[in-house]
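Participant: Kindly return the folded structure for what I paste below:
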Amino acid sequence: MNGFLAALAISFGVIFVAELGDKSQLMALTFATRFRAAPVLIGITAATALVHLVSVGIGYGLGAALPTAWISLLAGLAFVAFGAWTLRGDRLTEEEKGRAERTSGSVILAVGGAFFLAELGDKTMLATITLATQHGWFGTWIGSTVGMVAADALAILVGRLLGRRLPERVIRYGAAALFFVFGIVLSIDALIELL
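Facilitator: Alright, predicted model coming up:
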């Protein structure tokens, strides 16, 4: 598999899993109960593309500046931390829930703005930075953006069709387990390279 396709596939998978049960997925569900799905999805896509473009820029710059074994070790430790963060779970604050429920202006701009602000410093942004240190920036950007939008589209679809969330506990434990596995494998590979 060439570098672009590997970056695309890995980034899609990691970010899709990271987004399951995340607060922005809960925001997508909340917006979808009030507005049509298409403008909500357009706003999510625009905000995600912008945040992840910034993320891959940061990650690509770090990857060029730091030795790869140390980057792998830091990435592994970051993924273990993401696993712990995922186990802790995310909840919408009352302010975030209120913002999602009372938005009346342009739906695309409102959703995009809310998602952009919610994603700054979020685990999906940090995971995208980490992935970009290891893989090509373009494949990572496309894969992470599509992975997040797919997970949020799933929340919109499930929210609209079923009117309730997926079993949050099962999703949270599964996503955390995947982060732990990725983190341990990356850390072991880095330690072998360093020793």
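
Participant: When you work out contacts or count neighbours from here on, use the C-alpha atoms and nothing else.
Facilitator: Fine.

Participant: in this structure, which residue is closest to the centre?
Facilitator: Geometric centre of the chain, nearest residue: residue 124, 2.9 Å, by CA atoms, centre = their mean.

Participant: my guess is that residue meets residue 19, correct?
Facilitator: Yes - between residue 124 and residue 19 there is a contact at 6.7 Å, judged by CA atoms under 8 Å.

Participant: Which residues are in contact with the residue nearest to the centre of the chain?
Facilitator: By CA atoms under 8 Å, 6 or more residues apart in numbering, the contact set of residue 124 is 15, 18-19.

Participant: Helix, strand, or coil at it?
Facilitator: Following DSSP: H, G, I helix; E, B strand; the rest coil, residue 124 is assigned to helix.

Participant: Residue 141 too?
Facilitator: Residue 141 - assigned by three-state DSSP - is helix.

Participant: what's around it, how many residues?
Facilitator: Counted with other CA atoms under 10 Å, the neighbours of residue 141 add up to 29.

Participant: Tell me who's in contact with it.
Facilitator: With CA under 8 Å, 6+ apart, residue 141 has these contacts: 8, 11, 49, 52-53, 56, 128, 132.

Participant: between those residues, which is nearest residue 119?
Facilitator: residue 52 (9.1 Å; CA to CA).

Participant: Now the closest one: which helix or strand?
Facilitator: Take DSSP states H and E as the rule and residue 52 turns out to sit in helix 37-65.

Participant: next SSE after that helix?
Facilitator: By DSSP H and E, the next helix or strand past helix 37-65 is helix 68-88.

Participant: What is the helix or strand just after that next one packed up against?
Facilitator: With elements assigned by DSSP H and E, the helix or strand that comes after helix 68-88 is helix 94-102. Other elements packing on helix 94-102 under the criterion 3 or more CA pairs under 8 Å, 6 or more residues apart in numbering; DSSP states H and E are helix 23-34, helix 107-119.

Participant: And helix 94-102, what's buried?
Facilitator: 96, 99-101 (16 or more other CA atoms under 10 Å).

Participant: That helix to helix 23-34, inter-axis angle?
Facilitator: 30 degrees (axes from the mean of the first three to the mean of the last three CA atoms, to 10 degrees).

Participant: how about this one, so we can line them up?
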Amino acid sequence: MDLVVVALTFGAIFVVELPDKTFIATLVLSTKFRPLLVWIGVGLAFAVQTAVAVVLGKAVGLLPETVVHVGTALMFLVGAVILLRTAGSADEDEAESESEYAAKVSSDAAGAARAVATSFLVLFAAEWGDLSQLLTLSLVAKYDDPVSVFVGAWGALLTVSGLAVIVGRVLLNHVRLSVLHYVGAAVCVLMSALTIWELAS
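Facilitator: Purely as a prediction, here's the structure:
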């Protein structure tokens, strides 16, 4: 396992996922169920999705190196554009997202298994084909190190969901989602530039 790849993957996925709907969904779920059970369910959903992205990334990695690096750089640029385009409405969309996820969750659900299963299903459905999953796929193809990328990506997703469960409301009261979008976009541009530099050197 390459700790540099783990760290790069963790940083990229963390800043992209923090302003995402994952954070809001986990926050809402933790108001309905015991936070630890929510985190377990969400973590399991992320594990499955990250594993799928890693497998697909390994397949993409069979393409020529130049194609993989250019594709990865473009994917990061697309991510930056998406984050920039949604930054302006991020703060208004937050309330709408909270209402949407609250409507999907029944507060009278009983039992640990029910809480874990509900959290798993809500996040699994919400995050399929998400930007972080596409970036994970690209990073596997780029570095050809599925274990390190999996550990970094899953660790970042667990950290984001853990923050949502523990201090989600406090964080949203002090940091605007639009700011997080801009930070995420900047990191995507940086990762794209790094990928092009690696290809050129």
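
Participant: May I see the helices and strands packed on helix 94-102 of structure 1 organised as JSON lines, with mean neighbour count and distance to residue 142 of structure 1 added?
Facilitator: Formatted as JSON lines, those follow (neighbours: other CA atoms under 10 Å; distance: least, CA to CA, whole Å):
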{"stretch": "helix 23-34", "mean neighbour count": "23", "distance to residue 142 of structure 1": "18"}
{"stretch": "helix 107-119", "mean neighbour count": "19", "distance to residue 142 of structure 1": "16"}
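
Participant: Let me know which of those is the nearest to residue 60 of structure 1.
Facilitator: Using CA to CA, the nearest of those to residue 60 of structure 1 is helix 107-119, at 18.8 Å.

Participant: can you name the residues of structure 2 that the closest one overlays?
Facilitator: With TM-score structural alignment applied, helix 107-119 of structure 1 matches the range 115-127 in structure 2.

Participant: ok now that stretch, how far from the chain's centre?
Facilitator: 14 Å (CA atoms, centre = their mean, to the nearest Å).

Participant: Same check on stretch 142-152 of structure 2?
Facilitator: 15 Å.

Participant: Stretch 149-169 of structure 1 too?
Facilitator: With CA atoms, centre = their mean as the basis, stretch 149-169 of structure 1 stands 15 Å off its chain's centre.

Participant: Tell me the buried residues in it?
Facilitator: For stretch 149-169 of structure 1, by 16+ other CA under 10 Å, it's 149-157, 159-160.

Participant: What's the match for residue 18 of structure 2 in structure 1?
Facilitator: So residue 18 of structure 2 corresponds to residue 20, using TM-score structural alignment.

Participant: okay if I get the contacts of residue 141 of structure 1 as a markdown table plus distance to residue 189 of structure 1?
Facilitator: Below are the contacts of residue 141 of structure 1 laid out as a markdown table (distance: CA to CA, whole Å):
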| residue | distance to residue 189 of structure 1 |
| --- | --- |
| 8 | 21 |
| 11 | 19 |
| 49 | 31 |
| 52 | 26 |
| 53 | 28 |
| 56 | 23 |
| 128 | 20 |
| 132 | 18 |
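
Participant: Just put those residues in TSV and tack on distance to residue 169 of structure 1 and neighbour count.
Facilitator: Shown next, in TSV, are these (distance: CA to CA, whole Å; neighbours: other CA atoms under 10 Å):
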residue	distance to residue 169 of structure 1	neighbour count
8	28	23
11	23	27
49	28	19
52	27	29
53	31	22
56	30	30
128	24	29
132	29	28
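
Participant: Of the residues you listed, which is the nearest to residue 173 of structure 1?
Facilitator: Nearest member of the contacts of residue 141 of structure 1 to residue 173 of structure 1, counting by CA to CA, is residue 11, at 19.8 Å.

Participant: ok, back up a step: what's the closest of the contacts of residue 141 of structure 1 to residue 177 of structure 1?
Facilitator: residue 11 (16.9 Å).

Participant: Aligned to that closest one, what sits in structure 2?
Facilitator: Residue 11 of structure 1 maps onto residue 9 in structure 2, by TM-score structural alignment.

Participant: what's the mean gap between the host helix or strand of that match and the aligned bit of structure 1?
Facilitator: Using DSSP H and E, the element containing residue 9 of structure 2 is helix 3-17. Mean deviation of helix 3-17 of structure 2 relative to structure 1 after superposition (mean CA distance after the TM-score superposition for structure 1): 1.3 Å.

Participant: Show residues contacting that helix.
Facilitator: 23, 131-132, 135-136, 139, 143, 145, 148-157, 159-160, 180-181, 183-185, 187-188, 191.

Participant: surely residue 145 of structure 1 meets residue 46?
Facilitator: No - using CA under 8 Å, residue 145 of structure 1 is not in contact with residue 46; the gap is 9.3 Å.

Participant: For residue 101 of structure 1, list the residues it contacts.
Facilitator: Contacts for residue 101 of structure 1 (CA under 8 Å, 6+ apart) come out as 30-31, 34.

Participant: Now flag whichever of these is closest to residue 61 of structure 1.
Facilitator: residue 31 (34.6 Å).

Participant: What is the equivalent residue in structure 2 for that closest one?
Facilitator: Aligned partner of residue 31 of structure 1 by TM-score structural alignment: residue 29.
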